[in-house]
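> turn this into a model:
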Amino acid sequence: MMSEKKNVLKDKSFGFAIRVINLYKYLTATKNEYVLSKQLLRSGTAVGALVRESQNAESKADFIHKLAVAQKECDESIYWIELLFQTDCLSSTEYESINNEATEILKIIRSIIITTKNKS
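Okay, the predicted model is just below:
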């Protein structure tokens, strides 16, 4: 279940979590935005945690399940990022950058889930 793609996902999801934490600090300090940013903090950091959990899965089904939950958290993060942008908390440059990163992670997770299911 450990592939090179998996390590890429682990690194990208960890980097995304750091970026989300820094964005949360920025939004609370400069925009006084606490509600949407807190939701993003929760879902954005959950992605990497679930990816890590999946590495210690008890079975292929458990592996797929953990990544499926990570997929949901990643998609939720994209939702909060879109809301932050639409409510003028993020500039279009900030939005595009973090949204592209989240979308890339989402595609990797989906790809791993599909590949793992097809190998079953």
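
> please make it C-alpha for all contacts and neighbour counts, starting now.
Will do.

> just give me the residue right at the centre of this structure.
Residue closest to the mean C-alpha point of the chain, counted by C-alpha atoms, centre = their mean, is residue 74 at 3.7 Å.

> list the contacts for it?
Neighbouring residues of residue 74 by C-alpha atoms under 8 Å, 6 or more residues apart in numbering: 43, 44, 47, 102, 103, 105, 106.

> okay, and it sits in which element?
Per DSSP states H and E: residue 74 is located in helix 60-86.

> buried stuff in that helix?
Buried residues in helix 60-86, counted by 16 or more other C-alpha atoms under 10 Å: 63-71, 73-85.

> is it correct that residue 76 is in contact with residue 41?
No: using C-alpha atoms under 8 Å, residue 76 is not in contact with residue 41, being 10.8 Å away.

> want to put them side by side, so please do this one too:
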Amino acid sequence: MVFAEPVNAYGSQRPTNQEFSIQLKKRTKAAAIQLINFLQVAGKNPALNVIRYQLIKSATSVAANYRAACRARSKKEWYAKMCIVVEECDETVFWLEILLESEIQVEKDTVRTIGKEYFTLLQIFAKARANAKTK
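The predicted structure is shown next:
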């Protein structure tokens, strides 16, 4: 995996579920904004325009659907939204890998940084979804 470097941004004390949800809402929104801002200044060419469109759609979908999952009315609704979050997060990682591995001229270190964040988010969301399925 290109972005496989786990990061613990929560310190040594484990937050409550509610605190963790709030942190993840902020984190997914911040990651989407960081990606949008990066892509805003990343240059223009046909290939980058396609990737930019796909990345903005998938990254903002991660944040929006996680937010919706936090407001779910049932466990089934939460699980369905989390499935979308995992899918969109994985798609974001995919497009960042394409951007990183292609010859498109962008700041590759920034792509790696953003990619690590989305890979970490993907691990968190996939684990939460898997844990919910086993209960």
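
> going by neighbour count, which of the contacts of residue 74 of the first structure comes out on top?
Each of these was scored for neighbours by other C-alpha atoms under 10 Å, and residue 47 scores highest at 32 neighbours.

> chain neighbours aside, what residue packs nearest to that residue?
residue 70 (4.8 Å; C-alpha to C-alpha, 6 or more residues apart in numbering).

> quick one: map that neighbour onto the second structure.
Aligned counterpart of residue 70 of the first structure in the second structure: residue 85 (TM-score structural alignment).

> ok, now residue 59 of the first structure?
So, by TM-score structural alignment, residue 59 of the first structure is matched to residue 74.

> could you measure from that match over to residue 54 of the second structure?
30 Å (C-alpha to C-alpha, to the nearest Å).

> looking at the two, which is more packed in?
Using other C-alpha under 10 Å as the criterion, residue 74 of the second structure and residue 54 rank with residue 54 on top: 14 against 10.

> which residues touch the more buried one?
By C-alpha under 8 Å, 6+ apart, the contact set of residue 54 of the second structure is 92, 95.

> element containing it?
Per DSSP H and E: helix 46-70 holds residue 54 of the second structure.

> next, the buried residues of that helix.
Applying 16+ other C-alpha under 10 Å to helix 46-70 of the second structure flags 48, 51-52, 55-70 as buried.

> could you do stretch 100-113 of the first structure as well?
For stretch 100-113 of the first structure, by 16+ other C-alpha under 10 Å, it's 101, 102, 105, 106, 108, 109, 110, 112, 113.

> where does it end up in the second structure?
The aligned range for stretch 100-113 of the first structure is 116-129, by TM-score structural alignment.

> that stretch: average distance to aligned residues in the first structure?
Compared with the first structure after fitting, stretch 116-129 of the second structure has a mean deviation of 1.1 Å; criterion: mean C-alpha distance after the TM-score superposition for the first structure.

> for residue 125 of the second structure, helix, strand, or coil?
Under DSSP: H, G, I helix; E, B strand; the rest coil, residue 125 of the second structure falls in the helix class.

> quick one: contacts for it?
Taking C-alpha under 8 Å, 6+ apart, one finds 82, 85, 86 in contact with residue 125 of the second structure.

> if you set the cut-off to 10 Å instead, what comes out?
Listed by C-alpha atoms under 10 Å, 6 or more residues apart in numbering, the contact set of residue 125 of the second structure reads 24, 62, 66, 82, 83, 85, 86, 87, 89, 119, 131.
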